[in-house]
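Novice: I would like to see how this sequence folds:
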Amino acid sequence: MPRGMPHGNSFRKFGGPDKRLHLLKTLVNALIKHERLETTFAKAYETQKYVERLIDITKYGKSNLYCNDMVNFWVPEEAQQNKLFNVLLPRYSEHSRKYTRLAVLTEWTDKDMKSHGKMAVIELKGNPLPPLPVKEGNPHTLQNVLLAAAKQDWDYQRSNVKEN
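Specialist: You can find the predicted model right below:
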């Protein structure tokens, strides 16, 4: 079952349809403005779908009526519209999909509210910000130990073949 459809619901509620739409518009605008956001995983995952679709739509150009309607609805501020068309569109002109990156952070606890939240960072690819740290694999897992041993055997066999 896809992550976005638990128990037959096609999308997350986020407090009702009006609040959900307002929240998503705010997150889409903030992501276009700042190019990186830290929020909960659920909000970041939902925002990712809308931002990628919006960038696909902007490829139609400013002269397209559908493109203008969607951009005016999702990005009402003129500064973000200019950034969308003049900065992000040329950056992603060669890309066909996947304009964003979603990195899951460790869980956190708010002592006052006693709530646990799965946090995530969503960013636009190719942004000028410093890169996010990449999670390295554990070298002591069974798979990684076996792969390292196989690589050593392979290197040893290749070096013996070259000597003979």
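Novice: Please make it C-alpha for all contacts and neighbour counts, starting now.
Specialist: OK.
Novice: What about the closest residue to Lys62 other than its chain neighbours, how many residues nearby?
Specialist: Distances taken as CA to CA, 6 or more residues apart in numbering put Asn68 closest to Lys62, at 6.1 Å, once the chain neighbours are dropped. Residues lying near Asn68 (other CA atoms under 10 Å) number 16.
Novice: Distance-wise, check Asn68 relative to Leu27.
Specialist: 19 Å (CA to CA, to the nearest Å).
Novice: one more to put side by side:
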Amino acid sequence: MRHGKKFNHLGRTASHRKAMLSNMAASLILHKRISTTLAKAKELRKYVEPLVTRAKEDTTHNRRIAFSYLQDKEAIKALFGEVVEKVSNRPGGYTRIIKTGYRIGDNAEMCIIELVDFNELMLKDAQPEKKKTRRSRRSAGAADATTETKAPEAKAEAPEAKASDDNAADGNADSDKETKSE
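Specialist: Now for the predicted structure:
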């Protein structure tokens, strides 16, 4: 029985899973965004976010622990350099998972996992937008009411307009009504 074993093994041995998550974490830190399956992204989030939290305090001990997870000097430099600069005031939630649909070959659910503070498109949306002006339907209704009260002759011409509707099969009847009411 597997009571209490809650994390996803991803169909791999422990060493393969550790190597895969290490490589994916290094790629995420270096490239700021990677495309993968949803299950791998959820496990990667659990793997990367504690490392980013640890990187907020730049000590030799924290660098060595991060290196034991990532095994990539360039990723360590990026993590303790540019990544920490942007996330220093964030209390957690450093990654975002965006679902992108299903893979064609095996129908696996695909997604993009990215570092939150590095997506310029999402950061632009966070800025307040201009207020949109409201359009009132009242002005359009008022314009219709004035034309009805203004032209009592149009009611007398209504039977002629009906006859022209019957004769016009191509949809030009509306333009005939407009010219007669003016």
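Novice: host element of the residue nearest to Lys62 of structure 1?
Specialist: Using DSSP states H and E, Asn68 of structure 1 falls within helix 65-74.
Novice: does Ile97 of structure 2 count as helix, strand or coil?
Specialist: Put simply, Ile97 of structure 2 is strand when judged by DSSP: H, G, I helix; E, B strand; the rest coil.
Novice: packing partners for the helix holding Asn68 of structure 1?
Specialist: For helix 65-74 of structure 1, the packing partners by 3 or more CA pairs under 8 Å, 6 or more residues apart in numbering; DSSP states H and E come out as helix 17-34, helix 41-58.
Novice: quick one on the thing from earlier: report the contact partners of the counterpart of the residue nearest to Lys62 of structure 1 in structure 2.
Specialist: Aligned counterpart of Asn68 of structure 1 in structure 2: Arg63 (TM-score structural alignment). Shown in contact with Arg63 of structure 2 (CA atoms under 8 Å, 6 or more residues apart in numbering): 55, 76, 80.
Novice: Format the residues you listed as JSON lines; extra columns: neighbour count.
Specialist: Formatted as JSON lines, the contacts of Arg63 of structure 2 follow (neighbours: other CA atoms under 10 Å):
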{"residue": "Ala55", "neighbour count": "22"}
{"residue": "Ile76", "neighbour count": "22"}
{"residue": "Phe80", "neighbour count": "21"}
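Novice: need the helices and strands packed on helix 65-74 of structure 1 in a markdown table with distance to Leu129 of structure 1, can you?
Specialist: Shown next, in a markdown table, are these (distance: least, CA to CA, whole Å):
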| stretch | distance to Leu129 of structure 1 |
| --- | --- |
| helix 17-34 | 9 |
| helix 41-58 | 18 |
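Novice: Out of those helices, indicate the one that is most buried.
Specialist: helix 41-58 (a mean of 18; mean count of other CA atoms under 10 Å).
Novice: Quick check: it compared with structure 2, mean distance?
Specialist: Superposing on structure 2 and averaging over aligned pairs (mean CA distance after the TM-score superposition for structure 1), helix 41-58 of structure 1 comes out at 0.7 Å.
Novice: need the longest helix for structure 1.
Specialist: The longest helix of structure 1 (DSSP state H) is helix 142-163.
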